[in-house]
Every structure is written in structure tokens, then in C-alpha cells.
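Undergrad: Here is a sequence together with a model predicted from it:
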Amino acid sequence: MIELLPATTHRRERWKNGGGWTREILRFPADGAWDWRISVAEVGCDGPFSPFPGCEREIVLISGQGMELHFADGEMHRLVPPHGRLRFSGERPLTALLVDGPTVDFNLMWKRDAIDAQLLHRPIVGSMLFFGEPDVTWVLYVLAGQVRTPAGVLEVGDAARIAIPPGERRVIEGGGEVLLAKLQPANPAAQG
């Protein structure tokens, strides 16, 4: 199954502090408290990040000149173009300082006790093959170029949810760059 998630359908909400906007791409489950959530943030000014206790986060700079992430414990990380990224715990207090104007950032958040997540940045030149795995959901986000799927064409800023039954496979094609989030239930044996 491939579900297209065009940019025009991503719900856009103003931040409570007025410093930016979030466009939610997808969350699971769709209603109530989520186990994972994918969104794009439009950051308009310096300010603190909202805390997400019990969650892991990974952000990727999509556009803009970048930002400095200042953690309360003194650590600093700079996201730089073209696609600087950082994975960190949602509990860690931090403040973002914009380098030179607004940024747009891809955000993947997941509850660490419920979900195992990987975020991959890949070029797509020609075909890309996905094999079905039990309980695995892929979310594809187009950074550059165009992607053709059996369900339709994706442009920059569009996304798709891909869930393939075990033993089956799906092919997508195109040219450009994508982010691929691989999401699956956490392995309780691996916890702790």
C-alpha cells in the first residue's frame, strides 16, 4: 500500500509562542496520543524547543542558512546547509538561534518505548525497491526532484506512507533526493 500525502494536505498550525508554524505530515495513531509523528517546521525566530518527554527526535534542515541548537547542559550543535541533521532526546531543554533568517526543518519524533525509528537521506536516480517486512511503515519525503510511485507522482515537499506486506515489494522511480523514515514497533527484548 502506498498512500500519497501531498504538501497541500499537510495541516499547518501556528506555534503557541508565535515563533513559527508546523505542518503535520503524518502521525500514528491518527487520533489521540501518537507513537510517532512526522512534520515540517517553519522557524521564524530564535526560541526554545517544546519538550517531548519519553520521545526521541531527529531534525533535518530543509532550507535556510541553518540554526544553532543550544542545549541547557552546554552542548551546542549547528545545523548547516544543505541538510544538517541531529538526533536528540525530547526531554533535553534547548534553544534554537537562527544563523541568518528563517529555516524550514523536517521533524521525526517517536516514543522510544514504543517505536524503533531510522531516518535515511538518500539520492534517487532511477528505481528504488522496497521489500515488505512485518509491521514496518516507511514514510518518504521528497527533498528535491520528483518521485513516481504506483499511486501517483510526488513533487518537492510531498510525502507518502508505504506499508508492504511481507513477501511483496514495491518499486518507485525518479530523480532527486528523499528522506526515508523507517518505523516499526520497538523490540521489548532490546529495551534496557
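TA: Cool, got the structure.
Undergrad: hey, let's count contacts and neighbours off CA atoms from now on
TA: Will do.
Undergrad: Just list what the host helix or strand of Ile38 packs against, helices and strands only.
TA: Taking DSSP states H and E as the definition, one finds Ile38 inside strand 36-43. Applying 3 or more Cα pairs under 8 Å, 6 or more residues apart in numbering; DSSP states H and E, one finds that strand 36-43 contacts strand 20-28, strand 103-111.
Undergrad: Could you point out which of those sits nearest Ile2?
TA: Closest of the helices and strands packed on strand 36-43 to Ile2 is strand 20-28, at 13.5 Å (criterion: Cα to Cα).
Undergrad: returning to that earlier point: tabulate the helices and strands packed on strand 36-43 (CSV), appending mean neighbour count.
TA: Formatted as CSV, the helices and strands packed on strand 36-43 follow (neighbours: other Cα atoms under 10 Å):
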stretch, mean neighbour count
strand 20-28, 19
strand 103-111, 22
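Undergrad: Including distance to Leu86, could the ones you listed go into CSV?
TA: Shown next, in CSV, are these (distance: least, Cα to Cα, whole Å):
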stretch, distance to Leu86
strand 20-28, 18
strand 103-111, 10
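Undergrad: Out of these, which is closest to Pro82?
TA: Among those, the nearest to Pro82 by Cα to Cα is strand 103-111 (11.2 Å).
Undergrad: and that closest one, how far out from the chain's middle?
TA: Offset of strand 103-111 from its chain centre (Cα atoms, centre = their mean, to the nearest Å): 5 Å.
Undergrad: Use this one as the comparison:
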Amino acid sequence: MRIIRAADCLVMPWKNGGGTTTEIAVAPGGASLNDFDWRISMAHVGQDGPFSSFPGIDRTLSVLTGAGITLAFGDGERMRLDRSSAPYAFAADRAVEGLLVDGPIDDLNVMSRRGRWRHRVERLSGAGSLDANKGLLVLVARKGDWQVNGAALSAGDSAVLDAPGGVELVASGGEAELYAVWLTREA
């Protein structure tokens, strides 16, 4: 298990000035936005604007803080996401504009390259166990303090587990929330 502390994550401003991105993990290590196989990041969205297009990439978006965002797709589909919404998956090469509901938000972005990797995202709260016998499991602690197989994670920290088998999660202290990201190679 590899622990990634929040303080060690790189924060980058967007080219359009509309927000910032905090990169949590990327594969292969050091990959750019053009050549990653998968990428997990958090973004602070400060204003309405178009999402960057990522050809050949699938994306899942989860709202972490704020009143929410409406995704206005170029084909007319609209999807409103807020804190209570399940993680929402869509093709990252679809034209989409983000319209903030009522002020800035923070979100979790998971992206994987079609034909190489696929991903699934789930929001969890409280203690429990997970089973991940193949691929990778990345845990992103959002609120509270967590024990992952005995290792401590604070809010903002993450853990990367490679084919971990059974994983025991224990949350302590009040409200706790964690995102589980399963990543598997496509054949």
C-alpha cells in the first residue's frame, strides 16, 4: 500500500483561470494530460466554463463541496450534480460546459483511457470491508480519519493498493466519507 498525503499533492492552475486541479495519482508516473492511462484529481471550480476535452478518455465526476454543478452537454443533455448525487460517469471527449448552481465547488475527477483501463467510483461512509482481488484500488479520504488495513488516512489523504484482496476500513470521529476507485486493465 502506498499512502499519498494531501500536502504532497501538486496543485496546478487551469489555463483558463477558472479553477485549480490537485493531482492525486496518475499512471504511468509523471504522465502528462496527453498520455496518461488513468488519473485521479480534485478540482476547485470557481466559475462557469467548458470542460477540457480528453479524446479516448472516460471520466467520472463527484461533487465534494458547494451547491453543485449542471453539466450542459453539446448534444442537449443536462445533468445536475450535487453532494447527494452518485458519482457520474461520461465520455470525456463529449463537449460539455459546467454551470455552477450557486458559487464554487470542489469535485473529484477520475479518468481512464478506453481500451487500456476502466474505472468505477463509489462514495462510502463509515466502517466496512472491500474486496479487490485484481487491479488497483485507490481510496481518497474526504472527511474524517480512517484506518485502511491499519494505516492511518486523514481527510485529503489517499491510499493506492495493488490487487489488495480484502481491505478493512475503520472510520473514526464524527462524519466520515471516503471515495473508492477501482481501476482494472482492459484485455
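TA: Yes, it's here. Note that this is a predicted model, so its numbers are computed, not measured.
Undergrad: one step back: show me what counts as buried in the strand holding Ile38 of the first structure.
TA: For strand 36-43 of the first structure, the neighbour count (16 or more other Cα atoms under 10 Å) marks Trp36, Arg37, Ile38, Ser39, Val40, Ala41, Glu42, Val43 as buried.
Undergrad: can you check stretch 49-68 of the second structure too?
TA: Residues 50, 54, 57-64, 66-68 are the ones in stretch 49-68 of the second structure that count as buried (16+ other Cα under 10 Å).
Undergrad: Let me see the contact set for Ser158 of the second structure.
TA: When contacts are counted by Cα atoms under 8 Å, 6 or more residues apart in numbering, Ser158 of the second structure touches Ile3, Ile4, Arg5, Ala6, Ile24, Val138, Leu139, Val140, Ala141.
Undergrad: will you turn these into JSON lines that also has secondary structure and distance to Val121 of the second structure?
TA: Shown next, in JSON lines, are the contacts of Ser158 of the second structure (DSSP: H, G, I helix; E, B strand; the rest coil; distance: Cα to Cα, whole Å):
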{"residue": "Ile3", "secondary structure": "strand", "distance to Val121 of the second structure": "19"}
{"residue": "Ile4", "secondary structure": "strand", "distance to Val121 of the second structure": "18"}
{"residue": "Arg5", "secondary structure": "coil", "distance to Val121 of the second structure": "20"}
{"residue": "Ala6", "secondary structure": "helix", "distance to Val121 of the second structure": "19"}
{"residue": "Ile24", "secondary structure": "strand", "distance to Val121 of the second structure": "15"}
{"residue": "Val138", "secondary structure": "strand", "distance to Val121 of the second structure": "10"}
{"residue": "Leu139", "secondary structure": "strand", "distance to Val121 of the second structure": "10"}
{"residue": "Val140", "secondary structure": "strand", "distance to Val121 of the second structure": "10"}
{"residue": "Ala141", "secondary structure": "strand", "distance to Val121 of the second structure": "13"}
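Undergrad: before we move on, back to that, what's the mean gap between the next helix or strand after the strand holding Ile38 of the first structure and the aligned bit of the second structure?
TA: Later in the chain than strand 36-43 of the first structure, the nearest helix or strand by DSSP H and E is strand 47-48. By mean Cα distance after the TM-score superposition for the first structure, the fitted strand 47-48 of the first structure averages 0.4 Å away from its aligned residues in the second structure.
Undergrad: Read off where strand 47-48 of the first structure ends up in the second structure.
TA: When the second structure is aligned by TM-score structural alignment, the counterpart of strand 47-48 of the first structure is residues 49-50.
Undergrad: Residues contacting that stretch, please?
TA: Identification of contacts with stretch 49-50 of the second structure by Cα under 8 Å, 6+ apart yields Gly18, Ala95, Val96, Glu97, Gly98, Leu99.
Undergrad: Swap in 6 Å and give it another go.
TA: The contact list for stretch 49-50 of the second structure (Cα atoms under 6 Å, 6 or more residues apart in numbering) reads Val96, Glu97, Gly98.
Undergrad: Which one (most neighbours) among those?
TA: Val96 (22 neighbours; other Cα atoms under 10 Å).
Undergrad: pretty sure it is touching Phe73, no?
TA: Yes. Contact criterion Cα atoms under 6 Å: Val96 of the second structure and Phe73 qualify, at 4.2 Å.
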